[in-house]
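In: Sequence first, then the predicted structure, then my questions.
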Amino acid sequence: MKLLVPVKRVIDYNVKVRVKSDQSGVDLANVKMSMNPFDEIAVEEAVRMKEAGTAQEIVVVSIGPEKAQDQIRQALAMGADRGLLVKTEAETEPLGVATLLKAIVEEEKPDLVIMGKQAIDDDCNQTGQMLAALLGWPQGTFASKIEKKDGEIHVTREIDGGLQTVSLKLPAVVTTDLRLNEPRYASLPNIMKAKKKPLDVKDPSDYGVDLKPRLEVLKVTEPPKREGGVKVETVAELVDKLKNEAGVL
């Protein structure tokens, strides 16, 4: 089985995000960038499937700037076999990414696309669903457990009522949740080996896809600072404050 794992370059989750002074976007100057945590979980799950003999090849793809090669190399160091960077400096949106991934899937012909459920920079949670719709493939979202049985992929996902297991016929698209696994740290020998693994660089025009943004950002602002709390002596005082001061009752 061949796996395709899309990964995204985002601001590291430990970094405090700063807004540009002109409110045109987020300041990326001298900011640590990392692989999107949900995508890192997808890479880990793909590697585990290969180690278990379920998968034979893992192809990692990223759509972004030249420096996104760092995140692809990280995935290769974790155990992926081959990398593909679709180089673009444009701001990418879910539909454009899904359309480009569709073209890549048609070229690579994977049996399973496994990807993070969302990116921590835009929190859209749309690309996996859009890709499945464009391909006409079954999908399993928010996966907390993935198993292959009888030629099908069984995905356990968390829902309001507990857990739900769906059976997907291959080929399929699966998006990963936080509780699926704990990603490994790449060892130094594997990091060195990753430098020799194949990594292709292409342009969106090679796939006939235009990544021109469809949305316009008017301005970006920081959330209001939280005010300090107060202590109350009685439940009646609490209810009074919620009703008359906070206006939530």
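Out: That came through fine.

In: make it CA atoms for all contacts and neighbour counts henceforth
Out: OK.

In: Go through the longest strand belonging to the chain and flag the buried ones.
Out: In the chain, taking DSSP state E as the definition, the longest strand is strand 139-149. Neighbour-count burial for strand 139-149 flags 139-146 (criterion: 16 or more other CA atoms under 10 Å).

In: So which other helices or strands are in contact with that strand?
Out: helix 127-135, strand 152-159, strand 162-169, strand 172-176 (3 or more CA pairs under 8 Å, 6 or more residues apart in numbering; DSSP states H and E).

In: Adding distance to Pro204 and mean neighbour count, write those out as a markdown table.
Out: Shown next, in a markdown table, are these (distance: least, CA to CA, whole Å; neighbours: other CA atoms under 10 Å):
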| stretch | distance to Pro204 | mean neighbour count |
| --- | --- | --- |
| helix 127-135 | 16 | 20 |
| strand 152-159 | 31 | 18 |
| strand 162-169 | 30 | 14 |
| strand 172-176 | 22 | 25 |
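
In: Switch those over to CSV; also include distance to Asp22.
Out: Shown next, in CSV, are these (distance: least, CA to CA, whole Å):
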stretch, distance to Asp22
helix 127-135, 29
strand 152-159, 40
strand 162-169, 45
strand 172-176, 35
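
In: Next up, a structure to set beside the first:
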Amino acid sequence: MKIIVCVKQVPDAKDVRLDPKTNTLAREGVESIMNPYDRHALEEAVAIKEQLGGAVTVLTMGPPQAEAVLREAIACGADEGVLVSDRAFAGADTWATSYTLAKAIEAIGPFDLVLCGKQAIDGDTAQVGPGLAHRLQVPYATCIQKTRTVGDGVIEVERMMDDGFDVVRLPLPALMTVVKDINQPRVASLKGKMKAKKAAIKCFSASDIGADPQCIGLAGSPTQVVRVFAPEPKGNRKIFTGSVEEQVDQLVACLKAHL
């Protein structure tokens, strides 16, 4: 079973803030982590490998420092890491990102399954997974909460819905995005950390994957973020003090005054 897991290095959500001068995310001095949803995709890939055999390749697109999440993934059970890094990739939107990842996967070689987190916490678009499946021309399912069975060229999974779940059977090769309900990610062992420290990380540039310059980075991005800002608070605010009963009385009196 050849499994490829796409991961992303993102700013730690608890430290995210906006630069008031540039109106963009302030990344300087902010710790970078593996996207939380991607951790669950990695864990599911390793669990399937342990059950059926095979290999797990972890792929990320980003600056050189993104190599850190690949080593973290190897420490948690992945077999190898591939970093796709080139200044030409800067400014990529989800369209250009899915194109770049697809070209990288083609360079890696044949696969049975591609796993992604449902979405990245820095963008929250949930578009790269489906976009990647379209580029690779494979069937896909999103928001997977459980893997039921894998074998005989088919994977059966549960897709989370608002009112329960759907049971979906996909012919392999396929792609799926996962939610946090699917598993509990393992903690890296000492042996895993030693393996990760010594691991040789493959690095692909734009030319290595045969990417069209007009399809990557800003040039290949039909959408661009013009400005990011925090909305200013509006309206009058009141803070109620005292015991719970006193605060409730104050709230009721306030509401009555507006009836």
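Out: That came through fine. Because the structure is a prediction, the values reported are computed rather than measured.

In: Put one on top of the other, what's the TM-score?
Out: Here the superposed chains carry a TM-score of 0.88, computed using TM-score structural alignment, normalised by the length of the first structure; 241 aligned residues with a CA RMSD of 2.4 Å.

In: now the longest strand of the first structure and strand 172-176, what's the angle there?
Out: On the basis of axes from the mean of the first three to the mean of the last three CA atoms, to 10 degrees, strand 139-149 of the first structure is oriented at 100 degrees to strand 172-176.

In: Let me see the residues that make contact with strand 139-149 of the first structure.
Out: Residues from elsewhere that reach strand 139-149 of the first structure (CA atoms under 8 Å, 6 or more residues apart in numbering): 54, 117, 128-129, 132, 153-158, 166, 168, 172-181.

In: How about stretch 38-53 of the first structure?
Out: Taking CA under 8 Å, 6+ apart as the rule, stretch 38-53 of the first structure contacts 3, 5-8, 55-58, 75, 78-80, 114-119, 175-178, 180-184.

In: Strands of the second structure, start to end?
Out: 2-6, 9-11, 32-34, 55-61, 80-84, 113-117, 140-151, 154-161, 164-171, 174-178, 202-204.

In: and the closest residue in space to Arg9 of the first structure that isn't next to it in sequence, how many neighbours does it have?
Out: Leaving out its chain neighbours, the residue that sits closest to Arg9 of the first structure by CA to CA, 6 or more residues apart in numbering is Met35, at 5.0 Å. Met35 of the first structure is flanked by 23 other residues according to other CA atoms under 10 Å.

In: which residues sit in contact with Leu59 of the second structure?
Out: By CA under 8 Å, 6+ apart, the contact list for Leu59 of the second structure reads 4-7, 70, 81-84.

In: same question but for Ser85 of the second structure, I mixed them up
Out: 61-64, 203-206.

In: Need the residues you listed in TSV (columns: neighbour count and distance to Gly192 of the second structure).
Out: Shown next, in TSV, are the contacts of Ser85 of the second structure (neighbours: other CA atoms under 10 Å; distance: CA to CA, whole Å):
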residue	neighbour count	distance to Gly192 of the second structure
Met61	24	23
Gly62	17	23
Pro63	15	24
Pro64	12	22
Cys203	17	21
Phe204	18	24
Ser205	17	27
Ala206	19	30
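
In: what's the most distant pair in the residues you listed?
Out: Pro64 and Ala206 (13.8 Å; CA to CA).

In: Against Gln23 of the first structure, how distant is the residue positioned nearest the centre of the first structure?
Out: Centre of the first structure computed as the mean C-alpha position; nearest residue by CA atoms, centre = their mean is Gly116, 3.4 Å away. Computed as CA to CA, to the nearest Å, the Gly116 of the first structure to Gln23 of the first structure distance reads 28 Å.

In: Tell me the counterpart of Pro173 of the second structure in the first structure.
Out: Using TM-score structural alignment, the partner of Pro173 of the second structure in the first structure is Pro171.

In: so what's its match closest to, chain neighbours aside?
Out: Asp111 is the one closest to Pro171 of the first structure (CA to CA, 6+ apart), at 4.6 Å.

In: Kindly report the same for Asp166 of the second structure.
Out: That would be Arg159: by CA to CA, 6+ apart, it lies 5.1 Å from Asp166 of the second structure.

In: Next, the contact list for the residue nearest to Pro171 of the first structure, please.
Out: 1-3, 170-172.

In: what do we get in the second structure for it?
Out: So Asp111 of the first structure corresponds to Asp112, using TM-score structural alignment.

In: Just send the contacts of Ser85 of the second structure back as TSV, with distance to Cys254 of the second structure too.
Out: Listed next are the contacts of Ser85 of the second structure as TSV, based on distance: CA to CA, whole Å:
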residue	distance to Cys254 of the second structure
Met61	53
Gly62	52
Pro63	53
Pro64	56
Cys203	62
Phe204	62
Ser205	62
Ala206	61
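
In: what angle separates the longest helix seen in the second structure from strand 174-178?
Out: For the second structure, the helix that runs over the most residues, judged by DSSP state H, is helix 36-52. Helix 36-52 of the second structure and strand 174-178 meet at an angle of 130 degrees, taking the same axes, to 10 degrees as the criterion.

In: Compute the inter-axis angle for helix 36-52 of the second structure and strand 55-61.
Out: Using the same axes, to 10 degrees: helix 36-52 of the second structure against strand 55-61 is 160 degrees.

In: Gln69 of the first structure corresponds to which position in the second structure?
Out: Under the alignment by TM-score structural alignment, Gln69 of the first structure pairs with Glu67 in the second structure.

In: List the residues that contact its match.
Out: With contact taken as CA under 8 Å, 6+ apart, Glu67 of the second structure is in contact with 83, 201.

In: Straight-line length of stretch 117-135 of the second structure, end to end?
Out: This stretch, stretch 117-135 of the second structure, spans 17 Å end to end (CA to CA).

In: now swap in stretch 221-241 of the first structure and tell me
Out: End to end - CA to CA - stretch 221-241 of the first structure spans 29 Å.

In: Mind listing what's buried along that stretch?
Out: Buried, per 16+ other CA under 10 Å, within stretch 221-241 of the first structure: nothing.

In: now what about it, what contacts it?
Out: By CA under 8 Å, 6+ apart, stretch 221-241 of the first structure touches 18-19, 23.

In: how about a cut-off of 6 Å?
Out: By CA atoms under 6 Å, 6 or more residues apart in numbering, no residue outside stretch 221-241 of the first structure reaches it.

In: what's the answer for stretch 181-200 of the second structure, then?
Out: For stretch 181-200 of the second structure, using CA under 6 Å, 6+ apart, the contacting residues are 40, 43, 71, 74-76, 145-146.
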